[in-house]
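A.B. asks: Got a predicted structure plus its sequence, pasted below:
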Amino acid sequence: MPTETFEFQVEARQLLQLMIHSVYSNKDVFLRELVSNASDALDKLRLAALRDDLSDVDVSDLHIELEVDKEARTLTVRDNGIGMSYDEVTRLIGTIANSGTAKFLQELREAEDAAGADGLIGQFGVGFYSGFMVADEVTLVTRRAGETQGTRWTSRGEGTYTLETVEEAPQGTSVTLHLKPTDSENQLHDYTSAWKIREIVKRYSDFITWPVRLLPEPGEDGAEAGEPETLNSMKALWARPRDEVSDDEYHELYKHIAHDWREPLETIRLQAEGTFEYQALLFVPSHAPHDLFTQGYQRGVQLYVKRVFIMDDCEELLPPYLRFVKGVVDAQDLSLNVSREILQQDRHIRMIQRRLTKKVLATVKDLRTSAPERYATFWREFGPVLKEGLVTDSENRDAILAASSFATTHDADEPTTLQGYVERMKDGQKDIYFMTGESRRAIEDSPHMEAFRAKGVEVLLLTDAVDEVWVDAVGEYEGKPLRSVAKGEIDLDGDREEKTDAEKEQQDEEYAGLLGWMTEHLSEDVKEVRLSSRLTVSPACVVSDANELTPALENMYRAMGQEVPHAKRILELNPEHQLVKSLNRAYAEQQQDRSELTETADLLHALAVLAEGGRPKEPARFVKLVADRLERTL
């Protein structure tokens, strides 16, 4: 097949230009990425051989080679792994199909410092292109294991690349970087220097399972001709004693596994001994990935069996609500031919999942007291996803609640636990009160909060979408019902000054006519109009019945494609508000014609809807009514 020339995609072209022309504080990351890619290729070949997909392929000496040519100023990273076919090169190297590339470009441009920009490379899976930071030209030669022909890919990063088929190519992949010239200010980045190569590999790739070998140049001091030097220890960190592993080593392993440039928030080690042995090394990230809540998010940890890599993203080892956790699990007694179907049914895997889940939740809970600042970071980044478990994992619901915290009216800066809320409950208070909404400010300004604020009754302020669901699934805590301040009738028991029975009866009789007429007039939108015990300042509010869905939950289900009937709300009036008193007096005395009473009732309902963040049924008519009323008052 003749050599063909292709153009990069627009985003790929933009990415290359940023890497070629931007100034980075740490160019060394390119070698980390290329070695990591080579390691992945070796893992894939070993797995394919174990599954008998490639029975005729030699896997006795899988390794990564680094070769330097000082005269030609080239650095080659070579592996004898799975390799790529012509079509795979076209799909994976010639273009950038990663859906996160646009976000990567944006964050790369906006990175506050050069070090931050460097780290973004691994985060978005574009590590191969990092070679253009140090090279004027990159050549890739690859042959997929089991195939007879190879493929050569070449580019100078200037908008085009070439592809051609080669008849003779070793199995695996080699990437040759034609390095840019160095100058007096750039000697620390001389990647033809053996000491520099050793430093980078030791720093970033010491934990790689496969040997990373540096081929000596003829006559190189300290090395015999023909004898490669292995640069990495190849020790599995999870199998080494804790006191023999530094935090930096753990952090580099995390960065390799998670493709993240930041350090992890927490490292979790677990070793199970007995009839079924396994080791786990888990990491809690310090930030949530941009695609954490998307359907295609790759979750799960790496699974090894007797230190042999089996699969990435093993979903069966942790529940979906812990999908942000990264790490490694190394089991001793699983079959090397294990498949995802087998994993779903394997009792040992289910046992590991239960143990890991409890360990992660206990670690998060302990962070709240041992490292409050790190816990605050965790909850800000992962609180919404952790609370999904309150809906889906009844077995661990108590542990999830113990690890959770919630914003509260008790303290504007310090969130609370449910246990803390219960300990502060007023005498005679039977319920744990909460309200859901888009933001803390929106909830605090809601009319539903007025009586609670006036009486000093604490309310949980829940602003995540999942909060609409889990409060119903949990229902109660330590025998105390979870009660929405925006649903049903509210009676603050001994915390409010009760009217006498005679005063209540008189008030009910006084407003009976108005309430009946407004219920009939607004029947298309509300099921009932009644007097409120939750309002102290606002004239009206709308509430849901105790057992009905809130509007936000209705919208959530509809967004997921589920049909739910629209539930009519209840309109509550504040009998102590002057507007409501005037409306009732006008209705009783018929001082206004019925059309003006109708307009006032419509305005009162629309104002209540607006106050909770909703939208009036007829916005244009509402605006006209308000304008007309304002005009008459001037």
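C.D. replies: Great, that's in hand.
A.B. asks: going forward, measure contacts between C-alpha atoms and count neighbours the same way
C.D. replies: Noted.
A.B. asks: So residue 87: helix, strand or coil?
C.D. replies: Here residue 87 is recorded as helix under DSSP: H, G, I helix; E, B strand; the rest coil.
A.B. asks: since we're on it, how many residues are nearby?
C.D. replies: By other CA atoms under 10 Å, 11 other residues sit near residue 87.
A.B. asks: ok, it to residue 150 distance?
C.D. replies: Separation of residue 87 from residue 150 (CA to CA, to the nearest Å): 11 Å.
A.B. asks: Over to residue 178?
C.D. replies: Between residue 178 and residue 150 the computed distance is 21 Å (CA to CA).
A.B. asks: out of those two, which sits in the more crowded spot?
C.D. replies: The neighbour comparison of residue 178 against residue 150 (other CA under 10 Å) goes to residue 150, with 24 against 21.
A.B. asks: Surely that one and residue 167 touch.
C.D. replies: Yes: using CA atoms under 8 Å, residue 150 is in contact with residue 167, at 6.2 Å.
A.B. asks: Which stretches in the stretch 201-350 of the chain count as helices?
C.D. replies: For the stretch 201-350 of the chain, the helices defined by DSSP state H, counting those that start in this stretch cover 247-258, 340-345, 347-370.
A.B. asks: Tell me the helices and strands packed up against the first one.
C.D. replies: Which is helix 247-258. Applying 3 or more CA pairs under 8 Å, 6 or more residues apart in numbering; DSSP states H and E, one finds that helix 247-258 makes contact with strand 326-331.
A.B. asks: Mind jotting down where the helices sit in the stretch 351-500 of the chain?
C.D. replies: Applying DSSP H, counting those that start in this stretch to the stretch 351-500 of the chain gives helices spanning 372-386, 389-392, 397-403, 418-424, 440-444, 450-455, 467-474.
A.B. asks: For residue 412, find the nearest of those.
C.D. replies: Comparing these by their distance to residue 412 (CA to CA), the top pick is helix 440-444, with 9.4 Å.
A.B. asks: List the buried residues of that closest one.
C.D. replies: Neighbour counts using 16 or more other CA atoms under 10 Å place 440, 443, 444 of helix 440-444 among the buried residues.
A.B. asks: Just give me the neighbour total for residue 425.
C.D. replies: Per other CA under 10 Å, the neighbour tally for residue 425 reads 14.
A.B. asks: With residue 385 instead?
C.D. replies: That count, for residue 385 with other CA under 10 Å as the rule, works out to 20.
A.B. asks: I'd guessed residue 230 sits against residue 214; true?
C.D. replies: Yes: under the contact definition of CA under 8 Å, residue 230 touches residue 214, with a separation of 6.4 Å.
A.B. asks: Of those two, which one has the most company?
C.D. replies: residue 214 (21 against 18).
A.B. asks: Next one: that one relative to residue 207, how far apart?
C.D. replies: From residue 214 to residue 207 the distance is 16 Å (CA to CA).
A.B. asks: adding another structure so you can compare the two:
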Amino acid sequence: MSQTFRVDLRGIVDLLSHHLYTSPQVYVRELLQNAVDAITARQTAYEADAAYETDADDADGVATRPPAPRIAIASSDTTGDGSLTISDNGIGLSEAQVHELLATIGRSSKRDDLGFARHEFMGQFGIGLLSCFMVSDAIEVTTRRAGEPTVLWRGFSDGAYAVEPAPADRQREETGTTVTLRPRPGCEHLLTRRAVTGLVEHYGARLPHPVTVDGEPVTGGPAPWDRPEDETEAARRDRLEAYCEEVFGFAPFDVIDVATAEAGLRGVAFVLPMPANPAVPAAHRVYLKQMLLSEGAERLLPEWAFFVRCVVDTSELRPTASREALYEDSLLEATRDTLGDRLRGWLVRLSRQEPARLRAFLRVHHLGVKALALHDDDMLRLVAEFWPMETNVGPLTLSEFGERYGLLRFTPLLDEFRQLAPVAAAQGLAVLNAGYVYDAEIIDRLASVDRALEVEQLRAADLTTHLQRLDTADEQAIAPFLAVADRVLDRLGCDLLVRSFEPSGLPALYLLDEDTAFQLDVRGTREQVDDTWSAILGSFQAATAPRPRLVLNHRNPLARQVLALADPELQAMCLEGLYAQALLLGHHPLRPADTAALNQSFLGLIGRAVAGGAQ
């Protein structure tokens, strides 16, 4: 059996008026929006020469030109009874429209009942008016449409409303609407002159229609997106920089004009002069038809553009129901792409016209540009040409490195670069550090775009192929001592390798590649978890676990002396000391076994030295 929902109207009103909006202060914005929409409707009706726009006393039935738009607010400081009124000379409503529009929650009234395109208006009469219930338990609307009598509508927070002809003292002589609010307990301060003026300046100072509070005009000067004819470019730049410091709290690195016709959007983007956190969504200041919509609108720009803050005005993007954010749809997505193209073009222009300024920008915001380079060829070339990367032969761009050495040899891990860089440089191998965010991916993508570019990844295990092997005589000379060394290092899970390499001042080198490090982590974790997790982790462990290598440098006098020691105990302590030093030089973490070896070697050698000195 089909039935209809039973609706608790008081609950619906409470839900929408107290939970749809984030703050009771938005009631001023909603009232201003309704007033602006009413004025827009009247102007549009005149332009269309609509018959219902004629005044009652216009005998010949010709539509009269609307008077100059006017929105007047009287605060509780001047009304005398603690109330607030806002009056406009817009189109007004007939009694039938009052019943239909003010008492219907959620209906898209602007198109259906006024007969005009929806995008010309900011909001909906019914929904916007609900915000007033956050500061008042009752709302009175006195309205007159051309050729109709004045109507008085009273709405209450319990969902009830009443409509009647306006009494003699509430009659309106001109077309338009007046909304009256009386504060609910605790909200009196929100209807005072000081509070209302501040809210009008905050939300409506950029509106195209004059707004007064207690007879005083509220104006905000030129909007950021405006270009007054008598203002020079330098003066506009100074004005925008001052605006940015006032609103966003920083002096911009640069100011970029942005626009997209499809969204009716115009505005400016301010480039941050300091690094921004990519994980924190950028918050932008968005106006809808010159009314402030949000100070913290997100997803207006692509995710990679976290280095700018925007202030824009749009006429076509849709707001959410509370009109405090932008509605995610295909138009917003297209707008985001267009604005991203504008920022990309600014970067390309800097690379061609102001390369020094681009380098200054990259020093601050390289993360955002590198993120974009993973998907955009122009940005990829820009990064390759202008962003200096860390190498073991000094800072070089990818283009400079490729031209000088013929290929891009890199290590993908920061710790791996630190341990390999000095040794590789001594062998004549130039190596890029691709251990920072996006660097390895950028090198891979550069190789996929430019097929002629040679790329080589240098791993710790690969470096041994570039180190000189000992000749036969030297290998035979150290053979008796290798067995002792192998036993010492085996306890530490490490293999020994003896090579001859530069720099000769480096006695030992600890080589641990990514695969070996992963296997060591799996093995260590299995020893600390229960049987179930140990079995799961066992599926990731290789049958033959690789081991890191300690490479002793035969060109180093100290390393040769250690290998030639006849005392096994002293040789063991020296090997443990060289092992610990190689770990520290390579920035590797010390396991408990490594710390024990370091302490044992240090204390043992001190003991030997003290005993020898006593003799």
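C.D. replies: Perfect, thanks for sending it. Source: prediction; values computed, not measured.
A.B. asks: how close does the closest residue in space to residue 80 of structure 1 that isn't next to it in sequence sit to residue 41 of structure 1?
C.D. replies: Among residues not flanking residue 80 of structure 1 along the chain, residue 172 sits closest, at 4.1 Å (CA to CA, 6 or more residues apart in numbering). Computed as CA to CA, the residue 172 of structure 1 to residue 41 of structure 1 distance reads 8 Å.
A.B. asks: cool, and residue 12 of structure 1?
C.D. replies: 23 Å.
A.B. asks: What number of neighbouring residues does the nearest residue to residue 209 of structure 2 once chain neighbours are set aside come out with?
C.D. replies: Leaving out its chain neighbours, the residue that sits closest to residue 209 of structure 2 by CA to CA, 6+ apart is residue 69, at 6.0 Å. Residue 69 of structure 2: 19 surrounding residues under other CA under 10 Å.
A.B. asks: Show me the strands in the stretch 101-250 of structure 2, by range?
C.D. replies: Assigned by DSSP state E, counting those that start in this stretch, the stretch 101-250 of structure 2 shows strands spanning 136-144, 151-156, 161-165, 176-183, 211-213, 216-218.
A.B. asks: Any chance of a markdown table for those, columns distance to residue 548 of structure 2?
C.D. replies: Compiled in a markdown table, these are given as follows (distance: least, CA to CA, whole Å):
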| stretch | distance to residue 548 of structure 2 |
| --- | --- |
| strand 136-144 | 74 |
| strand 151-156 | 78 |
| strand 161-165 | 81 |
| strand 176-183 | 76 |
| strand 211-213 | 76 |
| strand 216-218 | 73 |
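A.B. asks: Can you say which of those is nearest to residue 18 of structure 2?
C.D. replies: strand 136-144 (11.5 Å).
A.B. asks: so how far is that closest one from its chain's centroid?
C.D. replies: Offset of strand 136-144 of structure 2 from its chain centre (CA atoms, centre = their mean, to the nearest Å): 42 Å.
A.B. asks: and if you look at stretch 596-610 of structure 2?
C.D. replies: The chain centroid and the centroid of stretch 596-610 of structure 2 are separated by 53 Å under CA atoms, centre = their mean.
A.B. asks: What lies in contact with that stretch?
C.D. replies: 570, 573, 574, 576, 577, 580 (CA atoms under 8 Å, 6 or more residues apart in numbering).
A.B. asks: In which helix or strand does residue 475 of structure 2 reside?
C.D. replies: Assessed by DSSP states H and E, residue 475 of structure 2 sits inside helix 472-490.
A.B. asks: what's the average distance of the next helix or strand after that helix to structure 1?
C.D. replies: As assigned by DSSP H and E, the chain's next helix or strand after helix 472-490 of structure 2 is strand 495-499. Aligned to structure 1 and superposed, strand 495-499 of structure 2 gives a mean residue distance of 4.0 Å (mean CA distance after the TM-score superposition for structure 1).
A.B. asks: Packing partners of strand 495-499 of structure 2?
C.D. replies: Strand 495-499 of structure 2 makes packing contacts with helix 472-490, strand 549-553 when contacts are defined by 3+ CA pairs under 8 Å, 6+ apart.
A.B. asks: how about a cut-off of 10 Å?
C.D. replies: helix 472-490, strand 508-511, strand 549-553, helix 557-563 (3 or more CA pairs under 10 Å, 6 or more residues apart in numbering; DSSP states H and E).
A.B. asks: Make a markdown table from these and add distance to residue 96 of structure 2 to it.
C.D. replies: A markdown table is the format used below for those (distance: least, CA to CA, whole Å):
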| stretch | distance to residue 96 of structure 2 |
| --- | --- |
| helix 472-490 | 93 |
| strand 508-511 | 85 |
| strand 549-553 | 89 |
| helix 557-563 | 100 |
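A.B. asks: if we can go back for a sec, name the nearest of the contacts of stretch 596-610 of structure 2 relative to residue 429 of structure 2.
C.D. replies: Nearest member of the contacts of stretch 596-610 of structure 2 to residue 429 of structure 2, counting by CA to CA, is residue 580, at 26.0 Å.
A.B. asks: Can you tell me the closest non-neighbouring residue to that closest one?
C.D. replies: Closest residue to residue 580 of structure 2 apart from its sequence neighbours, by CA to CA, 6+ apart: residue 598 at 5.7 Å.
A.B. asks: One more: residue 301 of structure 2?
C.D. replies: Spatial nearest neighbour of residue 301 of structure 2, chain neighbours left out: residue 336 (4.9 Å); criterion: CA to CA, 6+ apart.
A.B. asks: any idea what that neighbour aligns with in structure 1?
C.D. replies: Using TM-score structural alignment as the criterion, residue 336 of structure 2 maps onto residue 353 of structure 1.
A.B. asks: The helix holding residue 475 of structure 2 vs structure 1 - mean distance after superposition?
C.D. replies: Looks like 6.2 Å for helix 472-490 of structure 2 (mean CA distance after the TM-score superposition for structure 1).
A.B. asks: and that helix, what does it pack onto?
C.D. replies: Packing contacts for helix 472-490 of structure 2, counted by 3+ CA pairs under 10 Å, 6+ apart, involve strand 495-499, helix 557-563, helix 568-585.
A.B. asks: what residues are shared contacts of residue 150 and residue 167 of structure 1?
C.D. replies: By CA atoms under 10 Å, 6 or more residues apart in numbering, residue 150 of structure 1 and residue 167 have these common neighbours: residue 143.
A.B. asks: Please determine how far the counterpart of residue 134 of structure 2 in structure 1 is located from residue 65 of structure 1.
C.D. replies: Using TM-score structural alignment, the partner of residue 134 of structure 2 in structure 1 is residue 147. Counting by CA to CA, the separation of residue 147 of structure 1 from residue 65 of structure 1 is 22 Å.
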